[in-house]
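Q: no FASTA, just this:
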């Protein structure tokens, strides 16, 4: 199993560290526009291999050197600033960056699963699907997996239940128009209720990423764990369910769009969609979200 990470900023470096510590591949290739940065991370990780249970071959190079990977993790991005208030502020510049990189990456890694971490992830996942020519099942955006994880943690703290025993998905945009599927949320086998306290927790989730971002200037630990959850599921063909960003022709009455929906993931990427039954409010949230995402994608991609 070979994994390539494109973009060795804080997120890319933390994902690389997590992959090595979890032993998720035999060959890890780190690629960056500034190759010395990738080389430094590679050597640093190599120095720690004596403390790892799994021997990983770690190499580095330019983006063009990333070839024949089974999974390509896309974390490359233009620089952010601590005063950023919306992921959309990265949109125009990151779209231009992806237009340069994706044809090269897809040509050099024709059988890879492409995992998009960069923001705005919904638009970039749609663009990556278009430019690569890959089936949509092979192009996955991390999307609201991280938001759903934050939601589960906050709910678990309130309910005094381990997060693994909660099933509570946030779907839609990785951004302000995301929404929770309260009607399908369960604690073990008990259905939870949509109440004002739970809605307040969701409102905190919407701001959680930017709270961390404004406190320390970036986020890296939670997104790295979320990324490795997807990677592990692909590597071991686990057929796990999770909310991830994907381009789809139709889902619950929404056509030709790209945002996070519940899917089943395995070695070939997205294996199938799940179709939860939504209540009236959730159907309205879905309609609003779909229109906003379509507008965003049209604005950025033309």
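A: Alright, I've got the coordinates. Values in this document were obtained by computation on a predicted structure and should not be read as measured data.
Q: all contacts plus neighbour counts: C-alpha atoms, from now on.
A: Fine.
Q: OK, contacts around residue 230?
A: For residue 230, the contacting residues are residue 265, by CA atoms under 8 Å, 6 or more residues apart in numbering.
Q: Can I take it that it is in a helix?
A: Yes: with DSSP: H, G, I helix; E, B strand; the rest coil as the criterion, residue 230 is assigned to a helix.
Q: what about the strands in this structure?
A: Remark: strands assigned in the chain by DSSP state E are 2-6, 27-31, 57-61, 71-74, 113-116, 139-141, 166-167, 170-171, 179-180, 186-187, 190-191, 240-251, 254-266, 269-273.
Q: could I get these as CSV with mean neighbour count?
A: Output for the strands of the chain, formatted as CSV (neighbours: other CA atoms under 10 Å):
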stretch, mean neighbour count
strand 2-6, 26
strand 27-31, 25
strand 57-61, 20
strand 71-74, 25
strand 113-116, 26
strand 139-141, 29
strand 166-167, 22
strand 170-171, 28
strand 179-180, 22
strand 186-187, 18
strand 190-191, 12
strand 240-251, 21
strand 254-266, 21
strand 269-273, 19
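Q: what about versus this one:
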């Protein structure tokens, strides 16, 4: 019996992830945990009604004790990013929330694997790791999944191909110092060299524009991160060992140590099975190092 707790389950993102898990029967039991208990209960009912023709998954509003010994905890709780805000603007508001969550999870499910979406994701994933005294292998942030999905979309638009015909990744910070890996881009299975700085900047501008239009016109990104988390859950629970860009705590990989940063990560039943070290360009290595230094500095000032 697989049990998953979703902290922030009353919210749009938490509920969407819960729906995805239930619809794909990735778990037998889903506990929606939220201070807004009545709304969480309503979300649980709505999810249950949506799967009644297809699945038998128990979805309900509960507390941390109901999620005791859960296989996974998904953390979406926190103040949302508003139009005009950077993710870093949310540190003060959300680190206290994450500290409380980390302590409560440690009490009921110390061996659980966590996936965090709370912004700023890299810093909040590190906060969960630090405050919960957690294993680095079991503390994961969803960040690069969304960034890379946007990158793939922008490239598919440029080259007029289907999105599944594009392989592209963004690593580093889930924020302004992110690192688009142009060295790893493939289109229709073939390496695609994009050397022109002008062309690269046009692609990244298109990416940023599409991302901000969601924030400004819809208020928040929901479907993108929800799908990314669902794919991560599937790889973990079914031990698929898929390589996804996730925020993880490095231990020497790419010359980086500590903090939490987006890196190519093989996900399986143990959580982080391996941080995969690709051959990236010297420019990308420099950008990744700079991004890590930025994250470390913030973590040291705000969390340690």
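A: Sure, I can see it. Values in this document were obtained by computation on a predicted structure and should not be read as measured data.
Q: sorry, back to before: tell me which of the strands of structure 1 sits nearest to residue 234 of structure 1.
A: Shortest distance between residue 234 of structure 1 and these, using CA to CA, is found for strand 254-266: 4.6 Å.
Q: which strands and helices sit next to that closest one?
A: Using 3 or more CA pairs under 8 Å, 6 or more residues apart in numbering; DSSP states H and E, the elements in contact with strand 254-266 of structure 1 are helix 121-132, strand 170-171, helix 221-235, strand 240-251, strand 269-273, helix 280-301.
Q: Please check which part of structure 2 that strand corresponds to in the alignment.
A: Under TM-score structural alignment, strand 254-266 of structure 1 corresponds to residues 256-268 of structure 2.
Q: Out of the helices and strands packed on strand 254-266 of structure 1, which is the most enclosed?
A: Ranked by mean neighbour count under mean count of other CA atoms under 10 Å, these are led by strand 170-171, which reaches a mean of 28.
Q: mean distance, it to its aligned residues in structure 2?
A: Mean deviation of strand 170-171 of structure 1 from its aligned counterpart in structure 2 after superposition (mean CA distance after the TM-score superposition for structure 1): 0.4 Å.
Q: Rebuild the helices and strands packed on strand 254-266 of structure 1 as a markdown table, extending it with distance to residue 31 of structure 1.
A: Putting these into a markdown table (distance: least, CA to CA, whole Å) gives the following:
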| stretch | distance to residue 31 of structure 1 |
| --- | --- |
| helix 121-132 | 18 |
| strand 170-171 | 31 |
| helix 221-235 | 17 |
| strand 240-251 | 24 |
| strand 269-273 | 22 |
| helix 280-301 | 26 |
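Q: one step back: specify the stretch among the strands of structure 1 that is closest to residue 209 of structure 1.
A: Ranking the strands of structure 1 by proximity to residue 209 of structure 1 (CA to CA) places strand 170-171 first, at 14.2 Å.
Q: I'd like to know which elements the closest one is packed against.
A: Under the contact criterion of 3+ CA pairs under 8 Å, 6+ apart, strand 170-171 of structure 1 touches helix 145-159, strand 179-180, strand 254-266.
Q: One more pass at 10 Å, please.
A: Judged by 3 or more CA pairs under 10 Å, 6 or more residues apart in numbering; DSSP states H and E, the packing partners of strand 170-171 of structure 1 are helix 145-159, strand 179-180, strand 240-251, strand 254-266, helix 280-301.
Q: contacts for the second one?
A: It stands for strand 179-180 of structure 1. Strand 179-180 of structure 1 is contacted by residues 144, 147-148, 151, 168-173, 194, 199, 202-203, 206, 281-282, 285-286, 289 when judged by CA atoms under 10 Å, 6 or more residues apart in numbering.
Q: Buried ones in stretch 39-55 of structure 2, by neighbour count?
A: 39-41, 43-44, 47-48, 51 (16 or more other CA atoms under 10 Å).
Q: typo on my end, it should be stretch 79-91 of structure 2
A: By neighbour count on 16+ other CA under 10 Å, the buried set for stretch 79-91 of structure 2 is 80-81, 87-88, 90-91.
Q: Kindly reformat the residues you listed as TSV and extend each row with distance to residue 30 of structure 2.
A: Converted to TSV, those look like this (distance: CA to CA, whole Å):
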residue	distance to residue 30 of structure 2
80	23
81	26
87	28
88	31
90	28
91	28
